[in-house]
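S.K.: no sequence on this one, just coordinates:
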């Protein structure tokens, strides 16, 4: 029996997520545009900068990012790869704590300030409650990461129109999970006076029935639930111990396994 982990929620094979750093005031305009097109993003905030000139106010974080995700970016935006372990831990934990009070949910993600990391930084992350961390090393592909603690995006948003079209047109020879992951800073749109690029991206790729629009943490949680499915030796039976519905293909047919369900896989 051919069983493949090649489907996102709703039996879709494609997903889109965006990732934006720093918590600058231009996030307001970005959220307004994204909401119009049904596109969802993760916003990595430096809690120590909130309320300063040019940055968001602490009081607006929960409402502004409703439907999106608030994630960590450290308190003060240091080079983590040049910091003592104690400072790394404090920067990440204090940022998480402050943002959780504003968002009112657990903050489990991180983007590396300046895109700077090393193996010592990454090794600390699980103990600090971090479930994923984004780099700035864009790879130009649509594949899922091997390690969510070193999650590299497809492209910077300067190339979002090019890769958005490739993503829409992408028809892989073999079924697979296909993810378009775009990162950047909202102030770049303002500095370059090219908000129209984001509008064009939304018009081109927003509200498509074949795409799952997700935040970073939703992708992590979904993939965790998918990988933790419990199969019988024969593959005939599967149990979903998670609180999420997950989808897989059985002999090329989409099958949903609901939360807590034990299901016989017959097509």
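M.R.: Great, that's in hand. Here the structure is a predicted model, which means the values were calculated and not measured. Residues are numbered from 1 along each chain as shown.

S.K.: rest of the way, CA atoms for contacts and neighbours
M.R.: Fine.

S.K.: what's around residue 120, how many residues?
M.R.: Applying other CA atoms under 10 Å, we find 12 residues neighbouring residue 120.

S.K.: Oh, that last question was meant for residue 90, not what I typed.
M.R.: 14.

S.K.: Check for me that it belongs to a helix.
M.R.: Yes. The assignment for residue 90 by DSSP: H, G, I helix; E, B strand; the rest coil puts it in a helix.

S.K.: can you map out the helices along the stretch 151-267 of the chain?
M.R.: With DSSP state H, counting those that start in this stretch as the criterion, the stretch 151-267 of the chain has helices at 160-169, 186-191, 195-205, 216-227.

S.K.: here's the one I want to compare it with:
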């Protein structure tokens, strides 16, 4: 439950920040009449992402076991790629995102007959980017979890993100966005490493990967995966009580490469908008 909650908070705040900047600029420049189009862009993107998630889940339910494992692996790899690119993109783009969005709004509303459509498209793609990342992450998470805890965590995280976004927009909450994105980004990379190892395991169960299947270590007598603590660690960090050499190697290699790059880059001076 914790991982979907935190991911949805992060994704939701990121989307709310972008929408808040757009809405705030429209209000400050006397263009509030365009706000209905902003809501249309948000609604279309949200419905598209929701529909895609439901469709993929329904389609995968009819797959035979081997195809289900392959689907789980593919979704996991896509989720890792999208989550990783997202945290690095936000680290880079946050320095100038407010100015870029203001310039894009001015360009979209320059008197062209298609200006309204351009604004809808801008909001749509901003929200759809975060939504699609969330869809693939949640699908990968739900493939490796059971019960209602993960969906409830995702819904709770989305509601918190909406509240945070509204508070930032109205200026009632001052959030240290630089620190927020830094630490949630590092957490997402650790989660992505677990998804990556789980995807390799799914490839093996689908019969497509048989290398490095020797057990690296077995601590199931000390901390079994089905214990309360083991379940929590498995859900958050992808913990396995008897991982293979391939899973451990992939997990560590991913973190050794991505975490230092992300954290070193995050220490560079930058300015993030604290409100819209």
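M.R.: Sure thing, it's come through. Just so you know, these numbers come straight off a predicted model, no measurement behind them.

S.K.: Give me the TM-score for this pair.
M.R.: Superposed pair, TM-score by TM-score structural alignment, normalised by the length of structure 1: 0.29. Supporting alignment: 134 aligned residues with a CA RMSD of 6.4 Å.

S.K.: Now render the helices of the stretch 151-267 of structure 1 as JSON lines, adding mean neighbour count.
M.R.: Shown next, in JSON lines, are these (neighbours: other CA atoms under 10 Å):
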{"stretch": "helix 160-169", "mean neighbour count": "16"}
{"stretch": "helix 186-191", "mean neighbour count": "16"}
{"stretch": "helix 195-205", "mean neighbour count": "16"}
{"stretch": "helix 216-227", "mean neighbour count": "18"}
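
S.K.: Out of those, flag the one nearest residue 20 of structure 1.
M.R.: The closest of the helices of the stretch 151-267 of structure 1 to residue 20 of structure 1 is helix 186-191. By CA to CA, the value is 6.8 Å.

S.K.: What is that closest one packed up against?
M.R.: helix 27-37 (3 or more CA pairs under 8 Å, 6 or more residues apart in numbering; DSSP states H and E).

S.K.: Following the chain onward from the helix or strand residue 122 of structure 1 falls within, which element is next?
M.R.: Per DSSP states H and E: residue 122 of structure 1 is located in helix 119-124. From helix 119-124 of structure 1 onward toward the C-terminus, using DSSP H and E, the following helix or strand is strand 132-134.

S.K.: Could you name the helices and strands sitting against that following strand?
M.R.: strand 109-111.

S.K.: Quick one: closest of the helices of the stretch 151-267 of structure 1 to residue 253 of structure 1.
M.R.: helix 216-227 (16.4 Å).

S.K.: can you put the helices of the stretch 151-267 of structure 1 in JSON lines and add distance to residue 30 of structure 1?
M.R.: Shown next, in JSON lines, are the helices of the stretch 151-267 of structure 1 (distance: least, CA to CA, whole Å):
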{"stretch": "helix 160-169", "distance to residue 30 of structure 1": "14"}
{"stretch": "helix 186-191", "distance to residue 30 of structure 1": "7"}
{"stretch": "helix 195-205", "distance to residue 30 of structure 1": "8"}
{"stretch": "helix 216-227", "distance to residue 30 of structure 1": "17"}
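
S.K.: so which of these gets nearest residue 3 of structure 1?
M.R.: Among those, the nearest to residue 3 of structure 1 by CA to CA is helix 216-227 (12.1 Å).

S.K.: Packing partners of that closest one?
M.R.: For helix 216-227 of structure 1, the elements it packs on are strand 14-22, strand 246-250, judged by 3+ CA pairs under 8 Å, 6+ apart.

S.K.: Out of those strands, flag the one nearest residue 163 of structure 1.
M.R.: Between residue 163 of structure 1 and these, the shortest gap by CA to CA is with strand 14-22, which sits at 11.4 Å.

S.K.: quick one: that closest one to helix 195-205, angle?
M.R.: If you take axes from the mean of the first three to the mean of the last three CA atoms, to 10 degrees, strand 14-22 of structure 1 sits at 160 degrees to helix 195-205.

S.K.: Would you mind finding the most buried of the helices and strands packed on helix 216-227 of structure 1?
M.R.: When these are scored by mean count of other CA atoms under 10 Å, the highest mean neighbour count falls to strand 14-22 (a mean of 23).

S.K.: Show me what it is packed against.
M.R.: Helices and strands touching strand 14-22 of structure 1, by 3+ CA pairs under 8 Å, 6+ apart, are strand 41-45, strand 178-184, strand 211-213, helix 216-227.

S.K.: Nearest to residue 201 of structure 1 among these would be which one?
M.R.: Minimum separation from residue 201 of structure 1 across those (CA to CA) falls at strand 178-184, 11.0 Å.

S.K.: okay, the angle between the closest one and helix 160-169?
M.R.: 170 degrees.

S.K.: Pull out the buried residues from strand 178-184 of structure 1.
M.R.: Buried residues in strand 178-184 of structure 1, counted by 16 or more other CA atoms under 10 Å: 178-184.

S.K.: Can you tell me which of those residues is nearest residue 42 of structure 1?
M.R.: Among the buried residues of strand 178-184 of structure 1, residue 183 lies closest to residue 42 of structure 1 (CA to CA), at 9.3 Å.

S.K.: how far away is that closest one from residue 16 of structure 1?
M.R.: Note on residue 183 of structure 1: its distance to residue 16 of structure 1, by CA to CA, to the nearest Å, is 11 Å.

S.K.: repeat for residue 257 of structure 1
M.R.: Distance, residue 257 of structure 1 to residue 16 of structure 1, by CA to CA: 22 Å.

S.K.: picking up where we left off before, tell me which of the helices of the stretch 151-267 of structure 1 lies nearest to residue 132 of structure 1.
M.R.: helix 216-227 (7.4 Å).

S.K.: now the angle between strand 41-45 and that closest one, please.
M.R.: 120 degrees.

S.K.: Can you tell me the element residue 152 of structure 2 falls in?
M.R.: Residue 152 of structure 2 belongs to helix 149-170 when assigned by DSSP H and E.

S.K.: wait, doesn't residue 155 of structure 2 sit right on residue 6?
M.R.: No. The pair residue 155 of structure 2 / residue 6 is not scored as a contact, 10.6 Å apart, by CA atoms under 8 Å.

S.K.: Of the two, which one has the most company?
M.R.: Set residue 155 of structure 2 next to residue 6 and count neighbours by other CA under 10 Å: residue 6 wins out with 21 against 16.
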